[in-house]
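Novice: quick one: sequence and predicted model below, then my questions.
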Amino acid sequence: MTTKLASFTIDGRAAYGAITDDGVVDLSTRFGARWPTLKQVIEAGALGELVSAAAEMKPDYPVSAITYEIPIPQPEKIICVGVNFPDRNAEYKDGQEAPPNPSLFVRFPRSFTGHDQPLIRPPESEQLDYEGEIVIVIGKGGRRIAEADALSHIAALSLCNEGTIRDWVRHAKFNVTQGKNFDRSGSIGPWLVPFTDERQIADIRLETRVNGEVRQSDRTSRMIFSFRKIIAYVSTFTTLVPGDIIVTGTPTGAGARFDPPIWLKPGDVIEVEADGIGILRNTVKDEVRR
């Protein structure tokens, strides 16, 4: 059975634990003095110890009692990969072959929310879009990591809906930062699945559904830039540290590519699913301006 470790709040308290079929094992009440959050667990290389401990414990409360948060609170870096599937590259219709290196941008933790929480559509734009992606969480830091060694630096996997305000990614001549960082416009979760070996990610299905309709579907074996390549490339210019999040790219089929575009609206339900990781589910809500 896949072990799922989540960060959440319960009764106003920040916590973390194991999500099981029978409920939530609150590991933070038992290990919080050693590791206050899952980020510290990863820094200590203790995911395996946590998983073994959870297997011997009974749930403390039902899943319905918790509010999911993004799995790694306050990561040092969230780095996102753009245009990482062949059909996604073709969407640009610029006649160019796939580039030799990945396109990258950063997101802030505040731009994400957790599983089963609403994505927030801001009053500045109705062009809220979805992008289903696989997340890798760095467990062992490093600089200039060789591709051959790259997978040994992964601690865990998760999912992302890399929600985007489309007209704001073209608000200036050459950047996408604004449209990628509206508060709570995207999501990460629901949990972390500890990484064991390459079979977990070599050729798995990644799918995004909106109100039950499949909008995106592809396989990781078709990625232009492999997980190994991404880690090696990113670590060339920045030191990766435990808890860093890398969002690895989305397949074709985002709402912007329809004619006319189909933007997310309040009441929509978006599900991002990947084999062996789970389902990240969110709704949409308009921001309440104060």
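Specialist: That came through fine.
Novice: switch to C-alpha atoms for all contacts and neighbour counts from now on
Specialist: Noted.
Novice: would you confirm that Gln178 contacts Arg166?
Specialist: No. Gln178 lies out of contact with Arg166 (CA atoms under 8 Å); the separation is 9.6 Å.
Novice: neighbour count winner among those two?
Specialist: Between Gln178 and Arg166, counting by other CA atoms under 10 Å, Arg166 is the more crowded of the two (21 against 17).
Novice: show the contacting residues for Gly139.
Specialist: Contacts for Gly139 were tallied using CA atoms under 8 Å, 6 or more residues apart in numbering; they are Ile42, Glu43, Gly45, His153, Ile154, Ala155, Ala156, Val241, Pro242, Gly243, Asp244.
Novice: ok, the fifth one touching Ile136?
Specialist: Yes. The pair Ile154 and Ile136 qualifies as a contact (CA under 8 Å) at a distance of 6.5 Å.
Novice: ok, back up a step: and the buried ones among the contacts of Gly139, selectable in PyMOL?
Specialist: A single PyMOL command selects the buried members of the contacts of Gly139 (16 or more other CA atoms under 10 Å):
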select buried, resi 42+43+153+154+155+156+241+242+243+244
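Novice: then this one, side by side with the first:
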Amino acid sequence: MKLVRYGQPGQERPGLIDNDGGLRDLSGEIADVTGSTLDPATLARLSALDPASLPVVEGKPRIGPCVGGVGKLIGIGLNYSDHAAESGMEVPGEPIVFMKATSAISGPYDDVELPAGADKVDWEVELAFVIGTRAKNVSKADALSHVAGYLIVNDVSERAWQAERQGQWTKGKSHDTFAPMGPWMVTADEIPDPHDLGMRLDVSGTRRQDGSTRTLIFGIDHLVSYLSTFMTLEPGDVVTTGTPPGVGLGMKPQLYLKEGDVMRLEIDGLGVQQQTCVRGGTS
């Protein structure tokens, strides 16, 4: 099942993608796609619906972030062995954890803003997962039962802010529009093996990333269990799990996004998102 949110920012409505790729309205069944509607019982009820019985959404409305009301947006760094190699860094012994501000979340086709004074903005196609049931000190064996579904996140990063300024990575990861999310959340039952998904990213028609979740260092089950020892994972929390090789930082010479660049991201089974880079102002 593919759950989506559509409408103008702050006014998104819940929807479902039917078997023909059409958009159906779910607002008669749930108020929104949030942590409160991602529990197994609600997902089972929605899955049992006949999509043809739901109202068709006419036209081409804006597609918003596929999960609303995200409480925590957690990032995992250097989680692909081949990406660590291109970065010239050792494979970490434990997951590298950072936070992205939830105000960075945007729709999968919304513009990405290049901040004023920033000239090292980079792309990162990532597999993300959404928590469906509360997870605290869960075992690795039980971890996947807490995952409601999977989606694409573009972990846009300003590398100078991330690594050349004092402090931790968060400020290089958290500018507005630095977390395009979607186009939809695919429920976990439709992704039998999240550790075997091809993932690709193009910049203005040139393939930059072409990897697979097969090279993940720490898998989804490990991450849920690991994170839940340090913090309680609540329904609706999103964890984005790292990026394969091909980021601008790893190129020689390094290459970063410029105004007018178009990023196109795709992960097997999870759809496509696309953003145009625009130059931001001073406020």
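Specialist: Yep, it's here. Here the structure is a predicted model, which means the values were calculated and not measured.
Novice: quick one: TM-score?
Specialist: TM-score for the superposed pair, counting by TM-score structural alignment, normalised by the length of structure 2: 0.92. Supporting figures: 282 aligned residues with a CA RMSD of 2.1 Å.
Novice: what span of structure 2 is stretch 223-243 of structure 1 aligned with?
Specialist: Alignment of stretch 223-243 of structure 1 against structure 2: residues 216-236, by TM-score structural alignment.
Novice: contacts for the matching stretch?
Specialist: The contact list for stretch 216-236 of structure 2 (CA under 8 Å, 6+ apart) reads 34-36, 38-39, 67-72, 79-81, 91, 95, 130-144, 194-195, 241.
Novice: could I get the full set of helices for the stretch 51-200 of structure 2?
Specialist: 81-86, 159, 170-173 (DSSP state H, counting those that start in this stretch).
Novice: can you pull the contacts of Gly179 of structure 1?
Specialist: Counted by CA under 8 Å, 6+ apart, Gly179 of structure 1 has contacts Thr164, Ile165, Arg166, Asp167, Trp168, Val169, Arg170.
Novice: what about the aligned residue in structure 2 for the first one, how many residues nearby?
Specialist: With the correspondence set by TM-score structural alignment, Thr164 of structure 1 lines up against Ser157 in structure 2. By the criterion of other CA under 10 Å, Ser157 of structure 2 has 24 neighbours.
Novice: wait, Ser157 of structure 2 sits on Trp169?
Specialist: No. Ser157 of structure 2 is not in contact with Trp169 according to CA under 8 Å; the separation is 9.1 Å.
Novice: what sits closest to Met99 of structure 2 if chain neighbours are left out?
Specialist: Nearest non-adjacent residue to Met99 of structure 2, counting by CA to CA, 6 or more residues apart in numbering: Ile74, 4.7 Å away.
Novice: kindly report the same for Leu16 of structure 2.
Specialist: Leu3 (4.7 Å).
Novice: my guess is the one you found meets Val33, correct?
Specialist: Yes. Counting by CA under 8 Å, Leu3 of structure 2 touches Val33, with 7.4 Å between them.
Novice: where do the contact lists of these two overlap?
Specialist: In contact with both Leu3 of structure 2 and Val33: Pro14, Cys66, using CA under 8 Å, 6+ apart.
Novice: quick revisit: can you list the contacts of Gly139 of structure 1 in JSON lines and add distance to Asp116 of structure 1?
Specialist: As requested, these are exported to JSON lines (distance: CA to CA, whole Å):
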{"residue": "Ile42", "distance to Asp116 of structure 1": "24"}
{"residue": "Glu43", "distance to Asp116 of structure 1": "27"}
{"residue": "Gly45", "distance to Asp116 of structure 1": "28"}
{"residue": "His153", "distance to Asp116 of structure 1": "29"}
{"residue": "Ile154", "distance to Asp116 of structure 1": "26"}
{"residue": "Ala155", "distance to Asp116 of structure 1": "24"}
{"residue": "Ala156", "distance to Asp116 of structure 1": "20"}
{"residue": "Val241", "distance to Asp116 of structure 1": "28"}
{"residue": "Pro242", "distance to Asp116 of structure 1": "26"}
{"residue": "Gly243", "distance to Asp116 of structure 1": "22"}
{"residue": "Asp244", "distance to Asp116 of structure 1": "23"}
